[in-house]
Structure formats: C-alpha cells, structure tokens
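> build me a model from this:
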Amino acid sequence: LNVLIHTLQNWLVPKLKAKPIRTASGIAIIALQHSGNICVYCPGGPDSDFEYSTQSYTGYEPTSMRAIRARYNPFLQTRSRITQLRQLGHDVDKS
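Have a look, this model is predicted:
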C-alpha cells in the first residue's frame, strides 16, 4: 500500500503543481516591496487613487498586494510568499 501511495504521489504532484518552471532551477525568486517615496512620474502614492500602494505601482500587482497585506514588513512578505509556493506544490526547503 505504501508503494502504491508513493507511486501515485510521484505521478500526481507534478501534474498539480502550478507553474513548475518557477522552481525548476532550484531557485525560487521572492519579490519584496518597500513603502516607497514620492516620484512625480509614478502613479501610486498618498495623493493618488491608489493611496495604499508604493509610488511606482498601482497596488493591484501580486507583489504589491502581498506587501500591503504585510504592511510592507519584509519578513511577513517573504514568509507569505514561501507559504504560497509550498501550497502550490513547489519545493521550498534549502537542501
């Protein structure tokens, strides 16, 4: 039974993994975002319709949404992204 479960797992997990190319090289890129500064050319910032985003983003990008949820805390952003990658079936341990 254990062999059958292991064989099924080896067959099924790669098919369920979302975007396997993200970690195919063994490296997972984790994007972080800080709260930013004022820039006259950028759409975001405190005086715009996108008030909770950093200056050069609208706030609707995946990295921006993670940063806003984590209140721009780099540790929380990293932990959240690693958890997401793990839930999508990517190998996130450094071994």
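> rest of the way, CA atoms for contacts and neighbours
Will do.
> tell me the contacts of Leu85?
Contacts for Leu85 were tallied using CA atoms under 8 Å, 6 or more residues apart in numbering; they are Asp91, Val92.
> buried residues in the helix or strand containing it?
Here Leu85, judged by DSSP states H and E, is contained in helix 74-87. By neighbour count on 16 or more other CA atoms under 10 Å, the buried set for helix 74-87 is Leu76, Gln77, Thr78, Ser80, Arg81, Ile82, Leu85.
> another for comparison:
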Amino acid sequence: MTKEEQIIIDLINWLKKEKPDLGLFKREIATKYQIACTNNVTLITTYHKLLKKKKIKKQPLIEKLLKTRPVRSLSGIVNISVLTKPYPCPGQCLYCPKEKGIPKSYVSGEPAVERAKNLNYDPYLQTKKRIEALKMEGHITEKIELRIVGATWSAYPKT
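Got it, this is the predicted structure:
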C-alpha cells in the first residue's frame, strides 16, 4: 500500500472519531509520516483509485472535505471557458490589452488563457483538459456550461 493510500485509510478512521477538520488531519499526517502537507488533489485522486480497486467504500464526507473550491459546482453546473485563436481585431480601443499571440482583451497569466495557449487554442483539448482538472478537484462534470471567449471571434471572416 502506498503512503497516499495509507493516508486515505487513516482519514477514514480519523473521521469516525474526530470532528471533521481537514487542516488538523493533514498536519497530524505530515508529522506521522514526516512529509509535507499533502494537497487535496493528490488525496482525492488516491481516494478514487482506492474506490476503483474496491479497497474502500464510498465516503461522501471525504468527497465533501477534499473537494477544492466547492463554489465552482455548487449549482450543479460547472463553467468551462474555451478561447478562440488570436485574430486581429479592427477596433483600436485604448483600454484593450494588445499582447502578441493572445486574443485581444485577454492577458497572459489568466488560467483559461494559459491553458488555451499551451494547447494551441484547440477547443476540443481545452475542454477535455478542463473537465479532467475539475474531476481531479472533486467536481461533478455531468452538466457543463461552455463559454466561447476570445473577444476577436466576431471579427473572423465569414468564410
């Protein structure tokens, strides 16, 4: 059994006797195993592996505790933004950023922009990678609102 798998087993046992305080648990585990505090994505990934192997039963409380940024899927719908390829915009707005290789009105450093840039602005790959990331964070991805953004997409030729 890996260290991560043992941590999940410890978490299940710990929740049976303690009030759910994930921060306290992570500090205790870090001391016990002499490791840095484990992040939630690693724990939830390991939890799902153990479920798949049928080594543990489904633990709704653990899923709730480990979900990162629960507000993202609170309504039951997750939002995914897909950026179009940069295309020259005819407008010359003073306030609009004009970074090379990035759709106008967006700036590098924004998560959706970086993801699009790294994936060559491929809409399918952007969507796929974002869904994978949301699943790893513990979000349900059955209902998705897909937003196509890029600011210059309306300036594309009509051909």
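> overlay the chains and give the TM-score.
After superposition, the two chains reach a TM-score (TM-score structural alignment, normalised by the length of structure 1) of 0.76; 85 aligned residues with a CA RMSD of 2.0 Å.
> rewinding a little: corresponding residues in structure 2 for the helix holding Leu85 of structure 1?
Residues 123-136 of structure 2 are where helix 74-87 of structure 1 lands when matched by TM-score structural alignment.
> that stretch vs structure 1 - mean distance after superposition?
After superposition onto structure 1, the mean distance of stretch 123-136 of structure 2 to its aligned counterpart is 0.4 Å, using mean CA distance after the TM-score superposition for structure 1.
> all the strands of structure 2, residue numbers only.
78-83, 144-149 (DSSP state E).
> need the winner for burial among those strands.
strand 78-83 (a mean of 20; mean count of other CA atoms under 10 Å).
> quick one: average offset of it versus structure 1, please.
Mean for strand 78-83 of structure 2 is 0.7 Å (mean CA distance after the TM-score superposition for structure 1).
> which other helices and strands does that strand contact?
Packing contacts for strand 78-83 of structure 2, counted by 3 or more CA pairs under 8 Å, 6 or more residues apart in numbering; DSSP states H and E, involve helix 111-118, helix 123-136, strand 144-149.
> and these: which comes nearest Leu65 of structure 2?
Checking those against Leu65 of structure 2 by CA to CA gives helix 123-136 as the closest, at 13.7 Å.
> and that closest one with strand 144-149, angle?
For helix 123-136 of structure 2 against strand 144-149, the angle by axes from the mean of the first three to the mean of the last three CA atoms, to 10 degrees is 140 degrees.
> now the angle from helix 123-136 of structure 2 to strand 78-83?
150 degrees.
> helix 123-136 of structure 2 to helix 111-118, inter-axis angle?
Using the same axes, to 10 degrees, the inter-axis angle of helix 123-136 of structure 2 relative to helix 111-118 is 130 degrees.
> possible to save the helices and strands packed on strand 78-83 of structure 2 as CSV with distance to Ile9 of structure 2?
Shown next, in CSV, are these (distance: least, CA to CA, whole Å):
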stretch, distance to Ile9 of structure 2
helix 111-118, 33
helix 123-136, 19
strand 144-149, 32
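> which one, of the ones you listed, ends up nearest to Lys16 of structure 2?
Taking those one by one with CA to CA, helix 123-136 is closest: 24.7 Å.
> now do the closest one: distance to the chain's middle.
Helix 123-136 of structure 2 sits 8 Å away from the centroid of its parent chain (CA atoms, centre = their mean, to the nearest Å).
> and stretch 87-95 of structure 1, by the same measure?
With CA atoms, centre = their mean as the basis, stretch 87-95 of structure 1 stands 13 Å off its chain's centre.
> what comes into contact with it?
Val13, Pro14, Leu16, Lys17, Ala18, Pro20, Thr23, Ala28, Ile82, Leu85, Arg86.
> again, only using 10 Å
Residues from elsewhere that reach stretch 87-95 of structure 1 (CA atoms under 10 Å, 6 or more residues apart in numbering): 13-24, 26-28, 81-86.
> if anything else comes up later, I'll come back, but that's it for now.
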